[in-house]
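Participant: Quick check, what structure comes out for this input:
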Amino acid sequence: MTSIRPITPLRSFVRLLRGPRFPAVLLLAAAGAGILLANTPAAPVAFAVQDAHLGIAGTPFALPVGSWIADGLLAVFFFSVAVELQVELTAGELRSARRAVLPALAAGGGVAVPIVVYLALAAPAGLAAGWPVPTATDIAFALGVLAVFGRGMPSGVRIFLLALAILDDIVGIVFIAVLFAHDVELLPLAAAVVLVIVFGALSRALGGRRTRPIMAAMIVLALAVWALVLASGVHATIAGVMLGLAIGQHPGMRARYVLEPWVNGAFLPLFALSAALVAIPDVGAGGLSPVFWAILVALPVGKLVGIAGIGWLAQRVLRVPAAVRLAFADLVAAGVLGGIGFTVSLLLADLAFAGDPMLGDQAVLGVLAGSTVSLVAAGIVVSWRARAHRIRAQEETA
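Facilitator: The predicted structure follows:
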């Protein structure tokens, strides 16, 4: 006779954290709280906590609290993304070139067009360095908005958006690894690669079992890989990507499942809170940098034009059958969802303007404003399309 585990308040809360809706609301609330906190009398205390150094003095591991969040906690998020990417590439929607080509082309448009828009607005002022910022799509947020407003949307739209956002994140990861690695030390990086190979081999020896010594060794190896990547000069979140791609599929999905409530309920909100600790400048609209305006326009407009336009064109060039073709209005819905850039865009803004905190703050404000515009537009467009699909389904049933 099987026993039924009672549903406790804690278990109900964890279930909420595993869903697509509540984490999106939590992330938005954390970002809003960061901006409010940075513009109240409590701001000096918040900035002091963010800048307080923790770690071993005189080593690469003496970091401000803000850097521990961005380099440490966010590496766990990238590990989860990489595990999902590995599953999609081996057993999911991206396992064949034919399935991946449409979202890949749309993702390419969703990266290229925002770059063009940003450069058109910011490059004349000599501020081209921020071009990677509006290229990212926040997977969790976009899927959360789709879940909240998209009841009745075809499953193909969600699959298309998921594949597009994952490919989008690959581009963001490449940007972080290639553009923002400074004074790279090859020896610790090579050692990290070796340990990643050992980590992957141990995960396959683990299989579906829960052998504690192997699991403990994998945790130690993961921490060592993170430390070595940080010491090498490559952004430490790349450690999470390497480990997520190397881990065996079964233990990887198990690890992702265990980490999901922590990532959604603590790590991402803490990062959003820390990244959004930006004092709004006391200037009129004319006093805002072209960086702010370029990101504000590039995220909602560039993503929409790039994803919907290239997606529509690709369906016709590739002669996608009408039965599985996405309607142009559904591509528009995916395009406005793609403009929600929060997590990775905030990280890219921090990295792109690391040497100029004032421009970095304006870039963060641009990300928050552009993502909010996309969020509102997505709520309207997705609700409209979902209602149209529900009416059509009712008519077909009748």
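Participant: okay, CA-based contacts and neighbour counts for the rest of this
Facilitator: Noted.
Participant: all strands for the stretch 251-398 of the chain, in order.
Facilitator: For the stretch 251-398 of the chain, no strands are identified by DSSP state E, counting those that start in this stretch.
Participant: Could I get the full set of helices for it?
Facilitator: Counting by DSSP state H, counting those that start in this stretch, the stretch 251-398 of the chain has helices at residues 268-275, 290-297, 303-304, 310-317, 328-338, 342-352, 357-397.
Participant: For the shortest one, which helices and strands make contact with it?
Facilitator: In this case it means helix 303-304. When contacts are defined as 3 or more CA pairs under 8 Å, 6 or more residues apart in numbering; DSSP states H and E, helix 303-304 packs onto helix 97-122, helix 328-338.
Participant: and if you look at the longest one?
Facilitator: The contact analysis (3+ CA pairs under 8 Å, 6+ apart) places helix 357-397 against helix 139-149, helix 290-297, helix 328-338, helix 342-352.
Participant: Let's have those helices in a markdown table, adding distance to residue 382 and mean neighbour count.
Facilitator: As requested, the helices and strands packed on helix 357-397 are arranged in a markdown table below (distance: least, CA to CA, whole Å; neighbours: other CA atoms under 10 Å):
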| stretch | distance to residue 382 | mean neighbour count |
| --- | --- | --- |
| helix 139-149 | 6 | 22 |
| helix 290-297 | 20 | 27 |
| helix 328-338 | 6 | 26 |
| helix 342-352 | 19 | 24 |
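Participant: got CSV for those, with distance to residue 359 too?
Facilitator: Putting the helices and strands packed on helix 357-397 into CSV (distance: least, CA to CA, whole Å) gives the following:
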stretch, distance to residue 359
helix 139-149, 25
helix 290-297, 7
helix 328-338, 24
helix 342-352, 9
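Participant: what sits against residue 150?
Facilitator: Residue 150 makes contacts with 382-383, 385-386, as judged by CA atoms under 8 Å, 6 or more residues apart in numbering.
Participant: For those residues, which single residue is the most surrounded?
Facilitator: Highest neighbour count within the contacts of residue 150, by other CA atoms under 10 Å: residue 382, with 27 neighbours.
Participant: That one touches residue 333, doesn't it?
Facilitator: Yes. Here residue 382 lies in contact with residue 333, judged by CA atoms under 8 Å, at a distance of 5.6 Å.
Participant: would you list the helices and strands packed on helix 303-304 in a markdown table and tack on distance to residue 24?
Facilitator: As requested, the helices and strands packed on helix 303-304 are exported to a markdown table (distance: least, CA to CA, whole Å):
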| stretch | distance to residue 24 |
| --- | --- |
| helix 97-122 | 21 |
| helix 328-338 | 13 |
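Participant: between these, which gets nearest to residue 21?
Facilitator: Ranking those by distance to residue 21, with CA to CA as the measure, places helix 328-338 first at 14.1 Å.
Participant: re the thing from before, between the helices of the stretch 251-398 of the chain, which gets nearest to residue 184?
Facilitator: Across the helices of the stretch 251-398 of the chain (criterion: CA to CA), the nearest stretch is helix 342-352, sitting at 15.7 Å.
Participant: quick one more, to check against the first:
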Amino acid sequence: MKILRSARFPAILLLVAAGAGLIIANSPIGPAVIEFSHAHLAVPATAIDLSLTHWVSDGLLVFFFFMVSIELQYELTRGELRSARRAVQPALAAAGGVIVPIVIYLIITAGSGFQEGWPIPTATDIAFALGVLAVFGRGLPSGVRVFLLALAIIDDVVGIVFIAVLFATDLNFGMLAAGLLTTVLFGILSRMLYGRLQWLVIAGLVVLAGLTWAFILLSGVHATIAGVLLGLAMAQTPALVTRHALEPWVNAVILPLFAFTAALVPIPDFGGPGEAVFWGTLIALPVGKLIGIAGMGWLGQRFLATPDHPKIATGDLIAVGALGGIGFTVSLLLANLAFASEPVVRDKAVLGVLAGSVISMFVAAALLILRVRHHRREGTAVQEEAA
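Facilitator: Take a look at the predicted model:
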């Protein structure tokens, strides 16, 4: 299980799964596999009826957002985001990493009629970015990882807000109220976990979590928001224990399965509808993220630096900006949501996410290797001076 909790292995698994999905979709068996993924599976005696693909993106992916939310809760109470002074610099970098990609996407897609895809290049995949950093950034100052983690969490919060606000359809306020009520009950019950009736409490938590997911799904808000609400509501100690238990399954099964199904798209003919979406996403992720994160990160450190918050070298900030362009999980979800009613355009958006994320990955890897060499040279020079 240790390898499944490492930062490196999940990133490799995600890339392999996405590549497999793309290859299979464009192979002779592709049409049959895609048709199977669209088969529906209903929950008896309920209004829940989802395709297999949506059972992954609206069902299983809830566990990923649950984990992200627990990490957010921890960072807000004990970590890098626990005070405004600590959060302001990664928050500024995250803001730049959201705004600049949006601007680039809107410029490229202007007049195409597909500007509604602007949220797609705003996301950073925490697992993937940290995985690339772990593989190629060994030897960098620890502050680089801390800054990237804080930035990526804030970035995911923005993505969660986009999912909740922009992609809610036909809101059913009764179902939404029911989901919020079961979330509150879940939070209260999680604070009674360590008592005599522990197993009964666990069973109650599972039931309430399932009800929350169902109510949020039926409310018209995207079902992954249920994971966010539950992660924020749960008492922190059992939440961290639960996150630790879920992590191998999310890394080894859920995220690769989502990457596979999301990348299960036939490569369309280019030149038709949605070509601007492909290029807008492809360019906005690697270029927009790098410029936005590095630029705003530099400004934040230039004008808001504090003695207890050591500066990150400009070269390291640029490498972090490149890592931010690895959109992957949340960007793939946003692509599917933004163009759910236009399959051809959605497929081009997905391909743009995959291509842009891979470009960012290679650029980030190259920059990290250069920065590691730079820090090693500096360390050697300091040792020689001391001698």
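Participant: Looking at the contacts of residue 150 of structure 1, spot the one nearest residue 124 of structure 1.
Facilitator: The shortest gap between residue 124 of structure 1 and any of these belongs to residue 382, at 35.5 Å (CA to CA).
Participant: what residue of structure 2 takes the place of the closest one?
Facilitator: Alignment of residue 382 of structure 1 against structure 2 is given by TM-score structural alignment, with residue 368 as its counterpart.
Participant: out of everything not next to it in sequence, what's closest to that match?
Facilitator: When the adjacent residues along the chain are set aside, residue 368 of structure 2 lies closest to residue 137, with 5.3 Å between them (CA to CA, 6 or more residues apart in numbering).
Participant: And that neighbour, what's its match in structure 1?
Facilitator: In structure 1, the residue paired with residue 137 of structure 2 is residue 150, using TM-score structural alignment.
Participant: ok, and for stretch 136-145 of structure 2, which residues are buried?
Facilitator: Taking 16 or more other CA atoms under 10 Å as the neighbour-count basis, stretch 136-145 of structure 2 is seen to contain the buried residues 136-137, 140, 144-145.
Participant: picking that back up, just so I know, which of the helices and strands packed on helix 303-304 of structure 1 lies nearest residue 258 of structure 1?
Facilitator: Taking CA to CA as the criterion, helix 328-338 is the member of these that comes nearest to residue 258 of structure 1, at 27.2 Å.
Participant: What span of structure 2 is that closest one aligned with?
Facilitator: With TM-score structural alignment applied, helix 328-338 of structure 1 matches the range 314-324 in structure 2.
Participant: Quick check: that stretch compared with structure 1, mean distance?
Facilitator: When structure 1 is overlaid, stretch 314-324 of structure 2 sits 0.3 Å from its aligned residues on average, using mean CA distance after the TM-score superposition for structure 1.
Participant: how distant is that stretch from the center of its chain?
Facilitator: 18 Å (CA atoms, centre = their mean, to the nearest Å).
Participant: Same check on stretch 12-20 of structure 1?
Facilitator: Here the centre of mass of C-alpha atoms in stretch 12-20 of structure 1, compared against the chain's by CA atoms, centre = their mean, lies 19 Å away.
Participant: Pull the residues that contact that stretch.
Facilitator: Everything outside stretch 12-20 of structure 1 that qualifies as a contact, by CA under 8 Å, 6+ apart, is 22-23, 140-141, 143-144, 147, 260-261, 264-265.
Participant: and those as JSON lines, adding distance to residue 253 of structure 1?
Facilitator: As requested, these are arranged in JSON lines below (distance: CA to CA, whole Å):
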{"residue": "22", "distance to residue 253 of structure 1": "21"}
{"residue": "23", "distance to residue 253 of structure 1": "19"}
{"residue": "140", "distance to residue 253 of structure 1": "17"}
{"residue": "141", "distance to residue 253 of structure 1": "20"}
{"residue": "143", "distance to residue 253 of structure 1": "19"}
{"residue": "144", "distance to residue 253 of structure 1": "20"}
{"residue": "147", "distance to residue 253 of structure 1": "22"}
{"residue": "260", "distance to residue 253 of structure 1": "10"}
{"residue": "261", "distance to residue 253 of structure 1": "14"}
{"residue": "264", "distance to residue 253 of structure 1": "16"}
{"residue": "265", "distance to residue 253 of structure 1": "18"}
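Participant: Nearest to residue 65 of structure 1 among these?
Facilitator: Of all these, the one with the least separation from residue 65 of structure 1 (CA to CA) is residue 265, at 18.4 Å.
Participant: counterpart of that closest one in structure 2?
Facilitator: Residue 265 of structure 1 maps onto residue 252 in structure 2, with residues paired by TM-score structural alignment.
Participant: So whichever residue in structure 2 pairs up with residue 136 of structure 1 versus residue 165 of structure 2, what's the distance?
Facilitator: In the superposition onto structure 2, residue 136 of structure 1 corresponds to residue 123 when matched by TM-score structural alignment. Noted for residue 123 of structure 2: a distance of 16 Å to residue 165 of structure 2, by CA to CA, to the nearest Å.
Participant: one step back: could you single out the nearest of the contacts of residue 150 of structure 1 to residue 316 of structure 1?
Facilitator: The shortest distance between residue 316 of structure 1 and any of the contacts of residue 150 of structure 1, using CA to CA, involves residue 385 and amounts to 21.4 Å.
Participant: Spit out the contact partners of the closest one.
Facilitator: Shown in contact with residue 385 of structure 1 (CA under 8 Å, 6+ apart): 150, 153, 329-330, 333.
Participant: Could you give the number of residues near residue 21 of structure 2?
Facilitator: That count, for residue 21 of structure 2 with other CA under 10 Å as the rule, works out to 26.
Participant: Thought residue 263 was touching it, still the case?
Facilitator: Yes. Counting by CA under 8 Å, residue 21 of structure 2 does reach residue 263; the two are 5.1 Å apart.
Participant: quick one: contacts for the match of residue 382 of structure 1?
Facilitator: If you count contacts by CA under 8 Å, 6+ apart, residue 368 of structure 2 has them with 133, 136-137, 316, 319.
Participant: and the gap between the counterpart of residue 19 of structure 1 in structure 2 and residue 26 of structure 2?
Facilitator: With the correspondence set by TM-score structural alignment, residue 19 of structure 1 lines up against residue 6 in structure 2. As judged by CA to CA, residue 6 of structure 2 and residue 26 of structure 2 stand 32 Å apart.
Participant: Compare residue 123 and residue 165 of structure 2 (neighbour count), which wins?
Facilitator: The neighbour count for residue 123 of structure 2 versus residue 165, taken as other CA under 10 Å, is higher for residue 123 (33 against 12).
Participant: That's all I had, so thanks and see you.
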